[in-house]
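**Student:** prediction below, plus the sequence it came from.
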Amino acid sequence: MQRLSLFIGLLLSGLVSFFPLMAHAHFQTLLPSQDIVNAEDEKNIILTLVFTHPMEQSPVMNMGEPKQFGVLVQDEKINLLPTLTLVKQQDKNTYSAKYLLTRPADHIFYVEPAPYWEAAENKFIVHYTKVVVSAFGAETGWDKLVGFPIEIEPLVRPYGLWTGNIFRGIVKKNGQAVPYAKIEVEYWNEHNTVVIPADPFVTQVLKTNAQGEFSYAMPKAGWWAFAALVEGDTTMLNPDGKPVAVELGGLIWVHTVDMQ
């Protein structure tokens, strides 16, 4: 009986430590203060970069200095690394930046964060992330690719979307469509307004079809993150100097609005 009790205790302990890992998905955020800017609007936008769990709004993971941070405008890439400001959140490093919009064009802001070591999963995580801001009504350029190793090519204009609209995209790795790739979707649950009834509601999980395409209907107004996840072709050395796998994520953030 004593051995049985010990076994059950160890089993329950293992389950308690295991299930939170199943529920929690890391996402790199890149959120602009506005995703559509008209001529009469404030021209300065603020971009917020945090590595966290969007639906649960916690914990915040420590970010190293990004390797790339910029904006793609009319086929021109502009380096914005010098504009980054370090911001402490939950005692962890996050970043923000300010950008002045001057051109009528779609602006694709992007970041390649420093690799994040996730000891619990014994792997590094690199989430190549982008978001599109529409400036002054041009509405051109939203489907251009940044050129990341893993990236989502939008098939639906990623702004001006109503709640309930379907977002569609193609997952591309090194420029080629990825069939049956895993897609994780999470809502930016600001102020924890959404009550989560059970763990499976935290992260929505899809797969691309044979052509690398996916679709998802967004049921609530606000920001939504789509993360295409694949294993990298090369390994990295963990803190002990041993080679480990690298999770590559191609992320895009999309905003929806309620009809009034």
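**Tutor:** Right, received. Where do you want to start? Residues are numbered from 1 along each chain as shown.
**Student:** from now on I want contacts and neighbour counts done on CA atoms only, so please keep to that.
**Tutor:** OK.
**Student:** the helices in the stretch 1-150 of the chain, which residues?
**Tutor:** For the stretch 1-150 of the chain, applying DSSP state H, counting those that start in this stretch gives helices covering 2-23.
**Student:** so where do the strands sit in it?
**Tutor:** If DSSP state E, counting those that start in this stretch is used as the criterion, the strands of the stretch 1-150 of the chain fall at 27-28, 31-32, 36-37, 44-49, 51-52, 60-61, 68-73, 76-79, 85-89, 92-100, 106-112, 116-118, 123-135, 150-154.
**Student:** another one to put next to it:
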Amino acid sequence: MLSTPQNRKSFRTSLGLVLATFLAWPGASSAHFQELIPDRDILDEDTGNRVELAMRFTHPMAGGPLMDMAAPVRFGVVSPAGREDLGNALERVEEDGKATYRARYRVKQPGDYVFYLQPAAYWEPAEGVMIVHYTKVVVDGFGAEEGWDAEVGLPVEIEPLVRPYGLWTGNLFRGIVKKAGQPVPFAEIEVEWRNDGSVTAPADPYVTQVIKADANGVFSYAMPHAGWWGFAALLEGDEPMKNPAGEDVSVEQGALIWVQARDMK
């Protein structure tokens, strides 16, 4: 086709519509992350033996928006006492007109408590996929510091190679991405900081950090700011799922772990 002023104008108009549509999508410049955030990750005599966990599906670095959560499929904990189903502890909480969940738990003995969540699959029409983020976080109970690397046995999971609590800002966090219990070579991991409103990203690439695991599925990342950091290895599911229209679509399986860094003071 010959390039004419009319053709060029039509191209610019079409391109502008595409870009406008893309930028209008929720999360166009930030990633979906399933949050599983405890109100404290280390319990001691001063804090007591109770922990509250908040579950939201959102864009953490962008500060939102929240996505509506259906009732989780599984919620539980692996602890010194074994595996415990905590589904009955879930409480639905509405925030900004969206469903989120929370749960309270009482630590019964010293040890590390690996909380895990399998949310209901979320349909993301902008990406044409169902999203399931298998998420976990570790809480230390009374200084035992044992069991933090226990695997839950989720379909996709991150095994921490660094104790995932008691971390200073700037510490290097390392983990292994696994699927069906086996390392995933060269897996891609998205990393986001849970923004408290104090930081504005200077450009879109700063919102979601992207790293790759090595040939053994091992990744590392130095956390540059205090707060909660989410590490999400995004893998393709083996089987399609039905979207709300009843169509077979791909599944994004996320292996996600949350860790907290603190400033030295």
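**Tutor:** On my side now, so go ahead. Computed from a predicted structure; not experimentally measured.
**Student:** TM-score for this pair?
**Tutor:** Overlay of the two chains. TM-score (TM-score structural alignment, normalised by the length of the first structure): 0.96; 259 aligned residues with a Cα RMSD of 1.2 Å.
**Student:** tell me the most buried of the strands of the stretch 1-150 of the first structure?
**Tutor:** strand 27-28 (a mean of 28; mean count of other Cα atoms under 10 Å).
**Student:** post-alignment, that strand versus the second structure, mean distance?
**Tutor:** Compared with the second structure after fitting, strand 27-28 of the first structure deviates on average by 0.2 Å (mean Cα distance after the TM-score superposition for the first structure).
**Student:** returning to that earlier point: which of the strands of the stretch 1-150 of the first structure sits closest to residue 230 of the first structure?
**Tutor:** Proximity to residue 230 of the first structure (Cα to Cα) singles out strand 150-154 among these, at 8.0 Å.
**Student:** in the second structure, what residues pair with the following helix or strand past that closest one?
**Tutor:** Where DSSP states H and E defines the elements, the next helix or strand beyond strand 150-154 of the first structure is strand 161-162. Matched against the second structure by TM-score structural alignment, strand 161-162 of the first structure falls on residues 167-168.
**Student:** next, the mean deviation of the matching stretch compared to the first structure.
**Tutor:** Mean for stretch 167-168 of the second structure is 0.3 Å (mean Cα distance after the TM-score superposition for the first structure).
**Student:** returning to what we had before: out of the strands of the stretch 1-150 of the first structure, which comes closest to residue 12 of the first structure?
**Tutor:** strand 116-118 (23.4 Å).
**Student:** and the closest one, what does it pack against?
**Tutor:** On a contact count with 3 or more Cα pairs under 8 Å, 6 or more residues apart in numbering; DSSP states H and E, strand 116-118 of the first structure meets strand 123-135.
**Student:** same thing but 10 Å
**Tutor:** Here strand 116-118 of the first structure touches strand 123-135, strand 243-257, going by 3 or more Cα pairs under 10 Å, 6 or more residues apart in numbering; DSSP states H and E.
**Student:** give me the angle between the first one and strand 106-112.
**Tutor:** Relative orientation of strand 123-135 of the first structure versus strand 106-112 (axes from the mean of the first three to the mean of the last three Cα atoms, to 10 degrees): 160 degrees.
**Student:** in the second structure, what range does strand 123-135 of the first structure match?
**Tutor:** Strand 123-135 of the first structure covers residues 129-141 of the second structure once aligned (TM-score structural alignment).
**Student:** go on, the longest one?
**Tutor:** Under TM-score structural alignment, strand 243-257 of the first structure corresponds to residues 248-262 of the second structure.
**Student:** and for the match of strand 161-162 of the first structure, what's in contact with it?
**Tutor:** Residues from elsewhere that reach stretch 167-168 of the second structure (Cα atoms under 10 Å, 6 or more residues apart in numbering): 173, 223, 224, 225, 226, 227, 259, 260, 261, 262, 263, 264.
**Student:** mind checking how far the first one is from residue 72 of the second structure?
**Tutor:** Distance, residue 173 of the second structure to residue 72 of the second structure, by Cα to Cα, to the nearest Å: 28 Å.
**Student:** of these two, which one has the most company?
**Tutor:** residue 173 (20 against 16; other Cα atoms under 10 Å).
**Student:** now the contacts of stretch 167-168 of the second structure: which count as buried?
**Tutor:** Listed as buried from the contacts of stretch 167-168 of the second structure are 173, 223, 225, 226, 227, 259, 260, 261, 262; burial here means 16 or more other Cα atoms under 10 Å.
**Student:** the match of strand 243-257 of the first structure vs the first structure, mean deviation?
**Tutor:** Stretch 248-262 of the second structure, aligned to the first structure and superposed, deviates on average by 0.4 Å (mean Cα distance after the TM-score superposition for the first structure).
**Student:** in that stretch, what's buried?
**Tutor:** For stretch 248-262 of the second structure, the buried set under the neighbour-count rule, 16+ other Cα under 10 Å, comprises 250-262.
**Student:** now the residues you listed as TSV including distance to residue 82 of the second structure?
**Tutor:** Shown next, in TSV, are these (distance: Cα to Cα, whole Å):
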residue	distance to residue 82 of the second structure
250	34
251	30
252	29
253	25
254	24
255	22
256	21
257	20
258	21
259	22
260	24
261	27
262	29
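**Student:** closest to residue 83 of the second structure among those residues?
**Tutor:** residue 257 (18.1 Å).
**Student:** from what I can see residue 207 of the second structure touches residue 59, true?
**Tutor:** Yes: in this structure, residue 207 of the second structure is within contact of residue 59 by Cα atoms under 10 Å, at 9.4 Å.
**Student:** and for these two, which residues touch both?
**Tutor:** Common contacts of residue 207 of the second structure and residue 59 (Cα under 10 Å, 6+ apart): 29, 30, 31, 192, 193, 195.
**Student:** who's in contact with the aligned partner of the third one in the first structure?
**Tutor:** Yep, that's residue 31 of the second structure we're talking about. Per TM-score structural alignment, the equivalent position to residue 31 of the second structure in the first structure is residue 25. Going by Cα under 10 Å, 6+ apart, residue 25 of the first structure touches 52, 53, 54, 55, 56, 184, 185, 186, 202, 203, 227.
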